[in-house]
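Peer 1: Quick check, what structure comes out for this input:
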Amino acid sequence: MDITIHASFLPHTDPDSALNFYRDILGFEVRNNVGYNGMHWITVGPAGQDTAIVLFPPEATPGLTDDERKTISEMMAKGTFGSISLATKDLDSVFDRLQAAGAEVVQEPTEQPYGARDCAFRDPFGNHIRIEHLR
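Peer 2: Below you'll find the predicted structure:
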């Protein structure tokens, strides 16, 4: 089969903060920036790669009840709703850049017992971002 990962979805609640974090701090390019009915979808991704992250307003999810929206908001606030795993060849520089920009550090660069060296942050919306060192 010839299947690739095209996009992953992470919720956001503020398009300006999303752009600041994903474009200005992580350095991703903005591929799409669409507003509709007061909501904003932003697609970002690493330059030169086809994969993308779609940052979406959780209230735009069809079929959600008010209770489900409340639960999602609570989970986002705790950092337990969305997550993504990224990778870099220079973990220490990326960590230093994110920390200097004020990103919430969850875990400093650490050698894991399963063989990876990684760190973790939360974006401004509570999404868990784990970054692994490519060896």
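
Peer 1: From now on I want contacts and neighbour counts done on CA atoms only, so please keep to that.
Peer 2: Noted.

Peer 1: where do the strands sit along this protein?
Peer 2: Under the criterion DSSP state E, the chain carries strands at the ranges 7-11, 29-36, 39-45, 52-56, 83-88, 104-111, 117-122, 128-133.

Peer 1: and residue 68, which of the ones you listed is closest to it?
Peer 2: Smallest distance to residue 68 across these (Cα to Cα): 14.1 Å, for strand 7-11.

Peer 1: please give me the structure for this one as well, since I'd like to look at both together:
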Amino acid sequence: MTISLEYAHVTVNDVEESLGFYRDGLGLEVLNDVAHGEFRWVTLGSPAQPGLGIVLSAPHAGRSQADGDALQELLTKGVLPMVMFSTDDLDALFEKVSSSGVGEVLQEPTDQPWGPRDCSFRDPSGNMVKVSQAS
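Peer 2: Have a look, this model is predicted:
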């Protein structure tokens, strides 16, 4: 038996604005763009990891009003779980994202005492995104 992660969901305030960070900044490719009424889900992926998608959606997309409100509150506080990526060229990716102006730099590339070299950003909705240098 095998198991693998297929999708990870990232809640954002504005899908279109977030594409500037995830697609244009990080370099992920749009795999699927689905509109449903007033909501939209966009799945992004990387050729380096086929079969894995990052799904961007707004807090109320596909949820009850109460659940969407609760998720919006957590998003506004900046306390949703972070997303972690890896790259083979951390410095180049950091320069690309930081010069694009689509996210807030939280930490420049740093060698961590526990092993990895990483950096971190906040996407336009306030989600923390870390990127580490692939081994």
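
Peer 1: Need the TM-score from the superposition.
Peer 2: For this chain pair, the superposition-based TM-score is 0.88 by TM-score structural alignment, normalised by the length of structure 1; 133 aligned residues with a Cα RMSD of 1.6 Å.

Peer 1: returning to what we had before: residue 1 of structure 1 is nearest to which of the strands of structure 1?
Peer 2: Checking the strands of structure 1 against residue 1 of structure 1 by Cα to Cα gives strand 7-11 as the closest, at 18.1 Å.

Peer 1: Average offset of the closest one relative to structure 2?
Peer 2: After superposition onto structure 2, strand 7-11 of structure 1 lies on average 0.5 Å away from the residues it aligns with, using mean Cα distance after the TM-score superposition for structure 1.

Peer 1: Give me the packing partners of that strand, helices and strands only.
Peer 2: Counting contacts by 3 or more Cα pairs under 8 Å, 6 or more residues apart in numbering; DSSP states H and E, strand 7-11 of structure 1 is packed against strand 52-56.

Peer 1: The strand it packs on against structure 2, how far on average?
Peer 2: Looks like 0.8 Å for strand 52-56 of structure 1 (mean Cα distance after the TM-score superposition for structure 1).

Peer 1: which residues touch that strand?
Peer 2: 6-12, 18, 40-46 (Cα atoms under 8 Å, 6 or more residues apart in numbering).

Peer 1: Mind putting the strands of structure 1 into TSV with distance to residue 62 of structure 1?
Peer 2: Converted to TSV, the strands of structure 1 look like this (distance: least, Cα to Cα, whole Å):
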stretch	distance to residue 62 of structure 1
strand 7-11	14
strand 29-36	14
strand 39-45	13
strand 52-56	12
strand 83-88	21
strand 104-111	30
strand 117-122	26
strand 128-133	24
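
Peer 1: okay if I get those strands as TSV plus mean neighbour count and distance to residue 67 of structure 1?
Peer 2: What follows is the strands of structure 1, written out as TSV (neighbours: other Cα atoms under 10 Å; distance: least, Cα to Cα, whole Å):
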stretch	mean neighbour count	distance to residue 67 of structure 1
strand 7-11	17	17
strand 29-36	13	23
strand 39-45	20	20
strand 52-56	21	19
strand 83-88	14	22
strand 104-111	14	28
strand 117-122	20	24
strand 128-133	20	23
